[in-house]
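> Structure, please.
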Amino acid sequence: MTRTRPTIADLRALKGKKQLTMLRVTTLEEAEAAERAGVDIVSIPPELILHPHYRDAAPSLFSMPGDNFYEIGTADDFVRWSFRMIKAGADAVYCSASYATIKRMADEAVPVIGHVGLIPSRKTWTGGFKAVGKTADSALQVFEAVKQLEAAGAFGAEIEVVPVEVAEAISQRTSLFMLSMGAGAGCDAQYLFAEDILGMNRGHMPRHSKVYRNFAAEYDRLQAERIAAFREYVSDVETNAYPREQHIVHMPPDELKTFMAKLEAS
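Below you'll find the predicted structure:
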């Protein structure tokens, strides 16, 4: 059955009623797989939404491009960037810049997803890559950030690595559509990275990640096959096993005779 891409109004109507699924995907192949698997929401690099075939691959995915705010610039830059994203087919944009910047976009009716809790680009303020909101005071700071996003006009917020009790209590007290990354099932959607689900990451795995496949091992196997194929090619050239008759073309004898005569006379 063909799915219809949800609108902002659709997602708001689902708040508190069911858990949706969200992935960070970075390639057209991953987006198509998410579409065919029935994923609801994807976060994507800005260049992916600009791909001419993106919506062919992912017609029903609620798609949210985002980038580090250092890469985009000022509030004016964000407004221009967000217009470009929406024009290309984005359903919302991610922004971890200031509340004022988010407000600038929201004032232009751009659906914006903010970020609270562990914000990687601002991790130095909260002590690095670790949970945020484990004390009453820090949990209230997360709630205050959510209220600030509400006031700025954001549509939703990613809430990352916050205690499950805190995330659930906040989600129940905000109109924002809350995207849980490592913050439990009390929010409106569960958010994981495709590279973690596929087992592509050979380094540290976040506590909240779950690995469903081992692509790293498959990549290792393919690399070994790649090296072996290249070695066989080198050996074939060195032993005159390549090229063979089936790999080359010949000039007709009469044309060859004429060519050689002209070549000798030149």
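> Please make it C-alpha for all contacts and neighbour counts, starting now.
Noted.
> Once you drop chain neighbours, what's closest to Ala152?
The shortest distance from Ala152 to any residue other than its chain neighbours is 4.5 Å, reached at Lys103 (Cα to Cα, 6 or more residues apart in numbering).
> Would you agree the one you found is in contact with Ala154?
Yes. The pair Lys103 and Ala154 passes the contact test of Cα atoms under 8 Å, sitting 7.4 Å apart.
> the more surrounded of the two?
Set Lys103 next to Ala154 and count neighbours by other Cα atoms under 10 Å: Ala154 wins out with 29 against 21.
> now the other sequence, so there's something to compare against:
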Amino acid sequence: MSAHAAPTKRLTLGDLAAKKAAGERLVMVTAYDFPSAQIVEDAGVDLVLVGDSAAMTVLGYDSTVPVTVDEMLMLTKAVRRGLDRPLLVGDLPFGSYEASDAEAIETARRFVKEAGVDLVKIERGGTTVDRARALVSAGIPVVGHVGLTPQTATALGGYRAQGRTAEAALAVIDDALALQAAGVSLLVVEAVPSEVTAALMPLLDIPVIGIGAGADADGQVLVFHDLLGLYPGSAAKFVKRYADLRSAAVAGVEAYADEVREGVYPAPEHGYGMPEAEARRLGELLAERWDIDSRK
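This is a model prediction of the structure:
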């Protein structure tokens, strides 16, 4: 539980279903550490995803593929400590669930037991549908992910929109329906044409979270660092930047560096003092111990 607020009721999957039924939009944001978790908590989001995008956003890898289970667990535990109300979703990293149902269940159980996630997320349809079914049967709530799936972006032709032909769109829809039939609680649809999402929504009963998938989904997710402008350069087409924190952060550090070099910081008000009598007594003790006066 975060220290910034009184305890609040944690959302449940039933709450998400009720919001969907009432037409209330769901808000999901990624977070990767304790401070960002506290920020999104205070902002009132519904779901927090510790995505394997952490591989690139906070760990400096060039893709999501290298990140390990232990690295993801470390980040997810930190986020859990910063959250009260939102549901927490943990991304199972590449190579930690594909080989077998038993591997998927063991990895997912670690995220539930060690990091306290409410749901785990896995990517793609195909054999992943079997893994989803096994996880659900083991009592672990699952978030499915279709469309652009970063863990297999190379096989999909890179980080580009999926489902842009009628046949490809049908494949995305088939994957989504198969995951729903397998019992997933939630679905993320990434980087597909808006028309595909619009066609998909009447076919699904579970909440759908879009990212680069148009406005018809039940909710949206963005990466914390993207929406706050913490990285230089251009972002994906679907990203809207709601702040420019990188520029503010660079300016702040530059101002600090300038003041240190100019001898302006720290000023007297940034330090601690001793009572005058104690300072005088310290001088006397130093003089007695090291014969300071004789060194002048």
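> thinking again about what came up before, same for the helix or strand where the residue nearest to Ala152 of structure 1 lies, what does it pack against?
Using DSSP states H and E, Lys103 of structure 1 sits in helix 99-106. Using 3 or more Cα pairs under 8 Å, 6 or more residues apart in numbering; DSSP states H and E, the elements in contact with helix 99-106 of structure 1 are helix 75-88, strand 112-117, helix 136-152.
> ok so, going back, look up how far Gly51 of structure 2 lies from whichever residue in structure 2 pairs up with the residue nearest to Ala152 of structure 1.
Counting by TM-score structural alignment, Lys103 of structure 1 lines up with Arg133 in structure 2. To Gly51 of structure 2, Arg133 of structure 2 is 21 Å away according to Cα to Cα, to the nearest Å.
> can you check Met274 of structure 2 too?
Met274 of structure 2 is 49 Å from Gly51 of structure 2, where distance means Cα to Cα.
> out of those two, which sits in the more crowded spot?
Neighbour count, other Cα under 10 Å: between Met274 of structure 2 and Gly51, Gly51 has more, with 23 against 9.
> quick one: contacts for the more buried one?
By Cα atoms under 8 Å, 6 or more residues apart in numbering, the residues touching Gly51 of structure 2 are 30-32, 90-91.
> Need the counterpart of Ile197 of structure 1 in structure 2.
Applying TM-score structural alignment, one finds that Ile197 of structure 1 aligns to Leu227 in structure 2.
> do Ile8 of structure 1 as well
In structure 2, Ile8 of structure 1 lands on Leu13 (TM-score structural alignment).
> Give me the PyMOL select line for the contacts of Gly51 of structure 2, limited to the buried ones.
Buried residues among the contacts of Gly51 of structure 2 (16 or more other Cα atoms under 10 Å), as a PyMOL selection:
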select buried, resi 30+31+32+90+91
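> Which single one of the contacts of Gly51 of structure 2 is nearest to Tyr256 of structure 2?
Closest approach to Tyr256 of structure 2 among these (Cα to Cα): Tyr32, at 26.4 Å.
> Quick check: that closest one touching Thr76?
Yes. The pair Tyr32 of structure 2 / Thr76 is scored as a contact, 6.8 Å apart, by Cα under 8 Å.
> so what sits against both of the two?
Between them, Tyr32 of structure 2 and Thr76 share the contacting residues Val50, judged by Cα under 8 Å, 6+ apart.
> I'd like the helices and strands packed on helix 99-106 of structure 1 written out as TSV, with mean neighbour count and distance to Gly16 of structure 1 added.
TSV is the format used below for these (neighbours: other Cα atoms under 10 Å; distance: least, Cα to Cα, whole Å):
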stretch	mean neighbour count	distance to Gly16 of structure 1
helix 75-88	17	27
strand 112-117	25	17
helix 136-152	18	16
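> Nice, that's everything, thank you.
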